[in-house]
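> structure for the following, please:
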Amino acid sequence: MSESFTRFSQAVRQFIPAARVIDDPLRRLAYGTDASFYRLIPQLVLRVENEDEVIRLLQQADAHHIALTFRAAGTSLSGQAVTDSVLVQLQGWREHRIEQNGARIRLQPGVIGAHANRYLAPFRRKIGPDPASINAAKIGGIAANNASGMCCGTKQNSYHTLSHIRAVMADGTVLDTADSDSRNAFAQTHGALLQGLSKLRAEILAKPELAAKIRHKYRLKNTTGYGINALLDFTDPVDILAHLLIGSEGTLGFISAITYNTVEDHPDKATALVFFPDIHIACQAVAALKASPVAAVELIDRRGLASVQSKPGTPEFVCDLPSGAAALLIETRAADAWSLDEQIQQIQQLLNEFSLLNQVPFSKDPHHCAQLWNLRKGLFPALGAAREVGTTVIIEDIAFPIEHLAEGVLELQRLFNEYDYPDALIFGHALEGNLHFVFSQEFSSELAIERYRGLMDAVAQLVAVRFGGSLKAEHGTGRNMAPFVELEWGAEAYAVMRRIKALFDPKGILNPGVIINDDPEAHLRHLKPLPAADPLIDKCIECGFCEPACPSRELTLTPRQRIVASREIARLQASGEDAEQLQALVDAYDYAGDDTCAACGLCALSCPVSINTGDLTRLHRKQKNTARAGKAQWAAEHFSMLTKATRLGLGGADAMHRILGAGAMAKLSHAARKLSKERIPLWHPYLPTAASPCRTDKKAADVVYFSSCASRTMGPARGDAETRSLTEACLRLLEKAGFQVRFPPNTGQLCCGLPFASKGFPDSARQKAEELAQALLASSEDGRLAVFCDASPCTQKLKEAIEQTETGKKLRIYDSVEFIHDFVLDRLTIQKEESPIAIHVTCSAQKMGIGEKLLAIAKRCCNQVVTPEHITCCGFAGDRGFSHPELNASALAPLKAQIQHKGCGEGFSNSRSCEIGLSLHAGVHYHSIVYLVDRVSEKTAEPERV
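Take a look at the predicted model:
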């Protein structure tokens, strides 16, 4: 590390807290990874929370000549978010403001794109950019890459929908284009920059051929190089500057806020999938459709269709399509149903003029439409899942002039055959001539790298030179196309781009090597290894789509980062090259990777290839806990004894609380936890008291009630207005609705197995799940009676454990939310409450797909239902909230402020353990949704058999 870097590091530690200055090897490796196929490990990672920190950081970088790379979500594919210098991550930055009744929205760069659209949905508006990564990508990256998407076209990207921008320049100066005082001040301090832009504009206007070339290039989607169309589109140099920042990939300044002009989001939509004999006919149809009322037209070639032909929703006839066939996925949108019908008829008449092989007709059904779109969205992950271990997936995006689209596709297919890429497939946003091509690539040998070099050189010549297209249509230039920017634009335009970089960043400290790069082989350097680590994760393409769902994302590692670290550990183990580094990573991973993983599995819901990184964590725990398997087995066989001991412990703690008072109890608890080296859980006022025993021995029954071990042991907290145990509340509600309830015999010994599975004891977990399934089968009279379970984690675990067994096929297991929604509500008269309540949808409820039912129940019971933002899994993770409370605290950090702002006096969920952590970090009591329904309801109907 140089002396200059040391001084810089010391300086930034004066204003960025130590917890947000990351210099350990494990996290530098993990945090340094993005979705591209490049690997650079930063020397330092800094997490910034506000603009003042960014200003001071840039001032220090400017003073010490230290390069910075800003990172939002890291979903970029072209290598623009990696560095071997200082990586700056955004922590927070999620503020938004709706303006002009939804016509505009001001967003900080940490807002996820899909969240912005959620804020705009009540106004039937959305932001223009709609990248495929919108559920994970953040506004900072969307704007900095000028990302577009399936329906965005060339007119609704960030460049064309920009209203105002707030940016921090390379020297730390702030410019807010919405503020006239800021504009005037900037003109005084940075007159040379603005004059330089005006001079560049004048020079281009004086060269008609160059000006014509720029206008021609931006007929297409184009993110290759800087957006020099700004020099022609605007006269005010501040407006030119603002639009140059769009698509600049963090090389010209830091975007701290952006205001978009929003676009209409029509509610009525219809989708069709149309099959053509060959690419030529499909592309002719695209040209004809361009003038019709279509919102999106997606081209899929035959290899692409083959890759998803086994997926749900794919017509059976796809298997029999000829080798040259192609398909168009077409969507049309309208402001009302009548207009939509008119548009469908118009589009269908146009399609009927072409030779069609087959068609999935236009459908308005949201489920069917989503299924068709999932086929298109599944093309990239389909190849990712099928690739050989050790290879990466490369996705490129180019644009041809529409008149050359068919010829371009055929030429690309020829190049794939020539360079031996038999798995390469093509799809894309055909209306704009924008194509993506995807192929697997290994970089472990010089021969493989040479093959990749040859293909990319040939593609560059084909697209940029022969057809005058764009080598990067919407993914940003990055490192992998930086060597080809001059080839596409020519020396004259490239010289303009160099001058722009020099005007904005004279010391070259902002993301060097991206867009402007003098190395003709930059795209062949720093290639990311993807060694085999474990079959559970080997399919991972490191896209980062999993990260927003992870409860430990702000504390230690995300699923992607756990996989990155696991791969590096596996690589070092296989190579034996650095035993010291290996041991350091293994030791650090114990806490960052395993101890603070909630193993909730939410990552699998957003993963393109359905990887559940929690399975990897449970495997690691199993390997570490082999010596303790006997103890786990003893616990499984004496489970009733353990639950009784837990009740005694909770009762004892409550008695001490009653005697000592909250203050003394907290001090005693802190001291005990410190002395025990954090083995004793930390006491707090929301910890439960002991649950009172409750059972029924009714012989006649309508439903079997399995009370989870948490419900059997944990009562309400001292001071809670609710004094009944959950089991008591469930019994009252079920009986109020007319159900006679039966408990399985020996309930105290029964467990779904989740506590054992989460700690890495799968054999004991399996045994307990099988015991419970057999007990429920007997109690339910061989499946005749429904089974009611009062905790969503237990319901989900039990269903997962037995769904493939003969017992599982007989049992009808309902979570309390499902049962109340489907069978209880309509038997009750409900008097809605007015006071706002908070709802938490547990990770298990999300995985079972019953989150909407939980919200529906809450809305039947209360007029003001709040679902706090940025809360996914609560991070309590069974008992991990006791042993590692920092995980729970980090996952719920945004909760309390929202609860207070919305005025919620109470919260509801469907997991007793989760409710402990939620109560602590919200500052209000959380209860099972059962309590709410019971409180607002009266019996109205006779029971029906379920």
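
> contacts and neighbour counts: CA atoms only from here.
Fine.

> burial count for residue 435?
26 (other C-alpha atoms under 10 Å).

> and the closest residue in space to residue 277 that isn't next to it in sequence, what does it touch?
In space, and not counting its chain neighbours, residue 277 is closest to residue 325: 4.6 Å by C-alpha to C-alpha, 6 or more residues apart in numbering. Contact partners of residue 325, counting by C-alpha atoms under 8 Å, 6 or more residues apart in numbering, are 275, 276, 277, 278, 279, 301, 302.

> if any of those residues are buried, give me the ChimeraX selection for them.
Selection of buried members from the contacts of residue 325 for ChimeraX, criterion 16 or more other C-alpha atoms under 10 Å:
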select :275,276,277,278,279,301,302
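
> okay, and which of the contacts of residue 325 map to strands?
275, 276, 301 (DSSP state E).

> and those as TSV, adding distance to residue 482?
Putting the ones in strands among the contacts of residue 325 into TSV (distance: C-alpha to C-alpha, whole Å) gives the following:
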residue	distance to residue 482
275	37
276	36
301	28
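
> what is the nearest of these to residue 117?
Set against residue 117, the nearest of the ones in strands among the contacts of residue 325 by C-alpha to C-alpha is residue 301 (30.7 Å).

> any idea how far that closest one lies from residue 799?
39 Å (C-alpha to C-alpha, to the nearest Å).

> now residue 119
Taking C-alpha to C-alpha, one finds residue 119 at 35 Å from residue 799.

> between those two, who's got more neighbours?
It is residue 799, of residue 119 and residue 799, that has more neighbours when counted by other C-alpha under 10 Å, with 21 against 17.

> in a helix, that one, correct?
Yes: checked against DSSP: H, G, I helix; E, B strand; the rest coil, residue 799 lies within a helix.

> that one contacts residue 813, correct?
Yes: applying C-alpha atoms under 8 Å, one finds residue 799 in contact with residue 813, separated by 7.3 Å.

> outside of stretch 595-602 itself, list whatever touches it.
Contacts for stretch 595-602 (C-alpha under 8 Å, 6+ apart): 546, 549-552, 556, 612-615, 617-618, 758, 843-844, 846-847, 873, 875-877, 880, 884, 887.

> so how far is the helix or strand hosting residue 620 off the chain centroid?
Using DSSP states H and E, residue 620 falls within helix 613-624. Here the centre of helix 613-624 is set off from its chain's centre by 22 Å, with C-alpha atoms, centre = their mean, to the nearest Å.

> also stretch 304-318?
26 Å.

> got the end-to-end distance for that stretch?
Stretch 304-318: ends 11 Å apart by C-alpha to C-alpha.

> does anything pack onto the helix of greatest length in the chain? Which helices or strands?
Criterion DSSP state H: the longest helix present in the chain is helix 639-660. Counting contacts by 3 or more C-alpha pairs under 8 Å, 6 or more residues apart in numbering; DSSP states H and E, helix 639-660 packs against strand 688-690, helix 709-713.

> closest to residue 382 out of those?
Between residue 382 and those, the tightest spacing by C-alpha to C-alpha is seen for helix 709-713, at 40.2 Å.

> could you also give me the structure for this next sequence, so I can compare it with the first?
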Amino acid sequence: MDKGSLGSAVRDLPEKYRQFYLETAQFIPSKRMFADPIRTLAYGVDASLYRITPKIVVKVRTAEEVTKILKICDRLKIAVTFRAAGTSLSGQALSSSVLLVLAGGWSRYSICDNGKTITLEPGIIGAQANQYLKSYSRKIGPDPASINHAMIGGIAANNASGMCCGTADNSYKTIAHMNLIFADGSELDTADRDSCQRFTDTHPHLIGELQRIHDEINSDTELSELIAHKFKIKNTTGYSLNAFVDYHSPIDILKHLMIGSEGTLGFITSVTYHTVFEHPYKASALIMFPDLKQACIAVMRLDRPLVAAAELLDRTSLRSVEGNAGMPDYLKELDEQATALLIETRALDQATLKENIQAIIQDLAGIPVLFPIEFTDVKAEYELLWKIRAGIFPAVGGIRRQGTSVIIEDVAFPKEHLAEAVLALRECMNRYGYEDGVIYGHALDGNVHFVFTQNFDTTDDSRRYQDFINEVCRMVVERFDGSLKAEHGTGRNMAPFVELEWGQRAYNYMKQLKEAFDPDNLLNPDVVITQNPAVYLENLKYMPPVHEIVDKCMECGFCEVNCPSRNLTSSPRQRIVIQREIARLQESGEDYDRQRQLEHDYAYFGEETCAADGLCETTCPLAINTGSFTKYLRSTKVTARGRNIALFMARNFSGVTSLAKLGLAGAHLAHVAMGTCMIGGLAGKARSVTRKVPKWSKWLPKAGSKPQASFVPDKSKQKLVYFPSCVSRTMGPAKDDNDQRPLHQVMMALFAKAGYEVILPPDMEKLCCGMPFESKGYFEAADEMSSQLEKALLACSNNGEYPVVCDTSPCVYRMKRVMKTSPLKILETVEFIHDHLLNRVEVVKVPDTVAVHVTCSSIKMGLTDKFRVIAEACASKVIMPEKVKCCGFAGDKGFYVPELNESALEHLKETLPPECNCGYSNSRTCEIGLADHSGISYQSIAYLVDRCSLEKK
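You can find the predicted model right below:
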């Protein structure tokens, strides 16, 4: 987005928003504040069924920034919404005003009392918190299904729970302390007596209101009993009124009210949790019952702590995953009424685990089952069973009709009503035409999810959805005394129904709380509390078809954690959101100028800054590779002239690499002659004139050299084919690299130590896997190159008899993908070293601290653990920076779009200890960017292994 366009976007804002932008720009850099159409649209979705475009998006990184912004909003009377990961399912992370997004920062943590408490800033992902606690055999209590993607801020603000935590270990029950910022910009540290006293002194009205409400509720026996009763099961409808029954100090009440308040009462800057024990022994069983009723009766006999989790899976949900890889064959043969319970039990030792299993079987005695109950404590086996549960929601999304939204509702029933209630819910879904919808969930807590697909194309579609939701709400509340929201938060989805569930007296107290904390209704309006009874029917998503690669996307945001451009321009979810809006505009023809502007802006925002690494696929529930979609878009822009140039380059590849070597040699000579500062300054000035000049850094490699076989054939030795990639043939070490040998020499040395006879492909200077062409959308040239390479490798490997080793990970990934039907056995460097070399050499560990970067392609090939094993065998300490995913160098983008590499590696240097002076990876271009942003030499992992290995005697 150019400055002129951004300025125009700000000028078009209403006056008070222009003022907000100007004041906020005094302390927030322009790269973290957006008002332009494409960026605001991109942040206009969360995982819910709503789409609302904010006027201004601000990426905040510190509590000080939030405090200043809230003071401005308070003065200008501008509404503001806080957003963490945006995985929320009820529309609570959306705004039509100012959206504050946690981006960068917010990642500090501390562990105390031998892991019994942990303090977390709100930008830490839940699973990462558990990783910090792993060595203590502890974890945080909340365990939502989104724990690998949701951030602590959202987990606490929504009181997210999950399969095992129930009502005993959720955020409400395990919170110790909080740091908070309120609507007026005031702050509170609930662990600090002085802070609490200052807050009490400066906010007498709020403290007084909390005390008054506490006294009135506790003097009203009927209401206090209602509150206690309703929180015996999971409940996130409205505010946590149980705080007034469970606690007496206004600060304690306030702290617990913030849990589940969804950003409507204040902003959470840190949370201190009491942690829970992580049991080392586990066993699971998938138990099949003849029908839904029998499964629910079985659940009613089970309880904690004997059972850690009991997940209900109806026949429709089982059918949705029965065709997935690894699923048991018997799923396809089940009767139409069959229903499953997936049960897990945990223990401190094996003997207790066996006792638990027998106790569960005894508890279920007499209830008919389709197969004998069998538990497994084998990790691989019970993980496969839980894969069934994990696959249900995405499976529904994957098979939905094009253009429909996936809607997931979550209710809870008292367990004594579970069987009758679930049967009534199923009947209601069928009656409204949602026969394909699924029912599953955390049955041990009476918590049931029901998932269905819905379009909103016509008035009748919307009316059917409205009538269905209203009937379900009345059924849950009036017939079964349940919760309308068990763990997904009220949001705007259930805000109009809070009074229905709680009644007028309790709801009035909730409104009084909102008024006391946020008198001007500036914090996330229309969430939890609303005056608009139709808010749940407004701003519904429209999801027109774009392309088969991305059409299944549910916009859940699970992809975002891996995306290298997420803090620079856009994430995979946002790219799809923009493309859907472009498709909608094309379809409707309503605003051609807007369509053209979005298409123009997307060129940089979505396409040019996409690394196309495909890591999004690894965490997407539907395995959508947005990188493949980007490559497809690039291919649509290929002209006849461009196609012919690409084919010419492919057919004259040795000349292309020779020219590249010549350029690298010239740059290296200039570097040596003029020094780093002078050559860097000249290159920087040239690039400031035109982006066509590549970025120069002192880690730019010198020219590569031609690989040569270093020993004569020996029939007694095992043969292998070594294919040095075009990148490693073209690029040698950099001037400041620790080892000045070219990579092929190092590989040859390793082969020799391990006793291999090496075959080099003839005319290898002509060979390439095609990756450079594919990434730019030149598919024809890419396939022609890979076909030529395959033929050459088949010839020199004796038609696949000898394994083929390639030294560059992205190249191997493409080779394995496009040559998957070939008899070739293709091995990546890490794969070869781990599986075929370490046991043939003697490894002597060096007393070094080394950094390791696992490339995207290595992650997708499942080599992360092997990478770690190799590095730990060679060095005394191995650092694998948790905040670094894809490095963003992306072939040559590190030269021409260096800001992508810079953004992706923003946190690299800070994670490396001072004693770490070398890093290792397995892709030469990635190593350039890693070295540039860390200040230390990065080279292939082969260099480390060669340094530490000796020939076995």
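
> check the fit of the helix holding residue 620 of structure 1 onto structure 2 and give the mean distance.
For helix 613-624 of structure 1, the mean distance to aligned residues of structure 2 following superposition is 0.7 Å (mean C-alpha distance after the TM-score superposition for structure 1).

> could you point out which element follows that helix?
Downstream of helix 613-624 of structure 1 (by DSSP H and E), the next one is helix 629-637.

> counterpart of that next one in structure 2, which residues?
Mapped onto structure 2 using TM-score structural alignment, helix 629-637 of structure 1 spans residues 643-651.

> name the residues of that stretch that are buried.
For stretch 643-651 of structure 2, burial by neighbour count (16+ other C-alpha under 10 Å) applies to 643, 646, 647, 649, 650, 651.

> just put those in a markdown table and tack on distance to residue 913 of structure 2.
Below are these laid out as a markdown table (distance: C-alpha to C-alpha, whole Å):
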| residue | distance to residue 913 of structure 2 |
| --- | --- |
| 643 | 47 |
| 646 | 44 |
| 647 | 47 |
| 649 | 44 |
| 650 | 43 |
| 651 | 47 |
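
> so which two of those residues are the farthest from each other?
Maximum pairwise distance among the buried residues of stretch 643-651 of structure 2 (C-alpha to C-alpha): 12.3 Å, between 643 and 651.

> any idea how far stretch 603-621 of structure 2 is from the chain center?
The chain centre lies 13 Å from the centre of stretch 603-621 of structure 2; the measure is C-alpha atoms, centre = their mean.

> before we move on, back to that, structure 2: which residue goes with the residue nearest to residue 277 of structure 1?
In structure 2, residue 325 of structure 1 lines up with residue 338, judged by TM-score structural alignment.

> contacts only, for residue 278 of structure 2.
137, 138, 139.

> for the residues you listed, which one is nearest residue 70 of structure 2?
residue 139 (33.0 Å).

> what about the closest one, neighbour count?
27.

> need the contact list for the residue nearest to it when sequence neighbours are not counted.
Once flanking residues are discounted, residue 139 of structure 2 sits nearest to residue 130: 4.9 Å by C-alpha to C-alpha, 6+ apart. By C-alpha under 8 Å, 6+ apart, the contact set of residue 130 of structure 2 is 138, 139, 140.

> and residue 130 of structure 2? What does it align with in structure 1?
Under the alignment (TM-score structural alignment), residue 130 of structure 2 pairs with residue 117 of structure 1.

> so that match is in which element?
helix 113-120.

> that helix against structure 2, how far on average?
Mean for helix 113-120 of structure 1 is 0.5 Å (mean C-alpha distance after the TM-score superposition for structure 1).

> quick check: next helix or strand after that helix?
strand 125-126.

> relative to structure 2, what is the average displacement of that following strand?
Mean for strand 125-126 of structure 1 is 0.5 Å (mean C-alpha distance after the TM-score superposition for structure 1).

> residues in structure 2 aligned with the helix or strand following that strand?
Once strand 125-126 of structure 1 ends, the next helix or strand along the chain (criterion: DSSP H and E) is helix 139-144. The alignment of helix 139-144 of structure 1 onto structure 2 (TM-score structural alignment) spans residues 152-157.

> go on, stretch 702-718 of structure 1?
Structural correspondence for stretch 702-718 of structure 1: residues 719-735 of structure 2, per TM-score structural alignment.

> end to end on the matching stretch, go ahead and measure it.
Its start and end residues considered, stretch 719-735 of structure 2 measures 34 Å (C-alpha to C-alpha).

> what about it, distance to the chain center?
34 Å.

> what residues of that stretch count as buried?
719-735.

> ditto for stretch 610-621 of structure 2
Neighbour-count burial for stretch 610-621 of structure 2 [16+ other C-alpha under 10 Å]: 610, 611, 612, 613, 614, 615, 616, 617, 618, 619, 620, 621.

> likewise for stretch 441-457 of structure 2?
Of the residues in stretch 441-457 of structure 2, those buried (16+ other C-alpha under 10 Å) are 441-456.

> try stretch 673-680 of structure 2
679, 680.

> and it, which stretch of structure 1?
Under the criterion TM-score structural alignment, stretch 673-680 of structure 2 matches residues 659-666.

> cool, and stretch 849-865 of structure 2?
Going by TM-score structural alignment, stretch 849-865 of structure 2 sits over residues 836-852 in structure 1.

> need the residues that contact the matching stretch.
With contact meaning C-alpha under 8 Å, 6+ apart, stretch 836-852 of structure 1 is reached by 600-602, 605, 792-793, 796, 817-818, 854-855, 858, 862-868, 872-874, 899, 902-911, 914.

> same deal with stretch 624-633 of structure 2?
Contacts of stretch 624-633 of structure 2 (C-alpha under 8 Å, 6+ apart): 549-550, 552-553, 572, 607, 610-617, 774-777.

> quickly find the element holding the aligned partner of residue 735 of structure 1 in structure 2.
Alignment note (TM-score structural alignment): residue 735 of structure 1 maps to residue 752 of structure 2. According to DSSP H and E, residue 752 of structure 2 maps onto helix 743-753.

> mean per-residue distance, that helix to structure 1?
For helix 743-753 of structure 2, the mean distance to aligned residues of structure 1 following superposition is 0.6 Å (mean C-alpha distance after the TM-score superposition for structure 1).

> after that helix comes which helix or strand?
strand 756-759.

> and that following strand, how far from structure 1 on average?
Looks like 0.8 Å for strand 756-759 of structure 2 (mean C-alpha distance after the TM-score superposition for structure 1).
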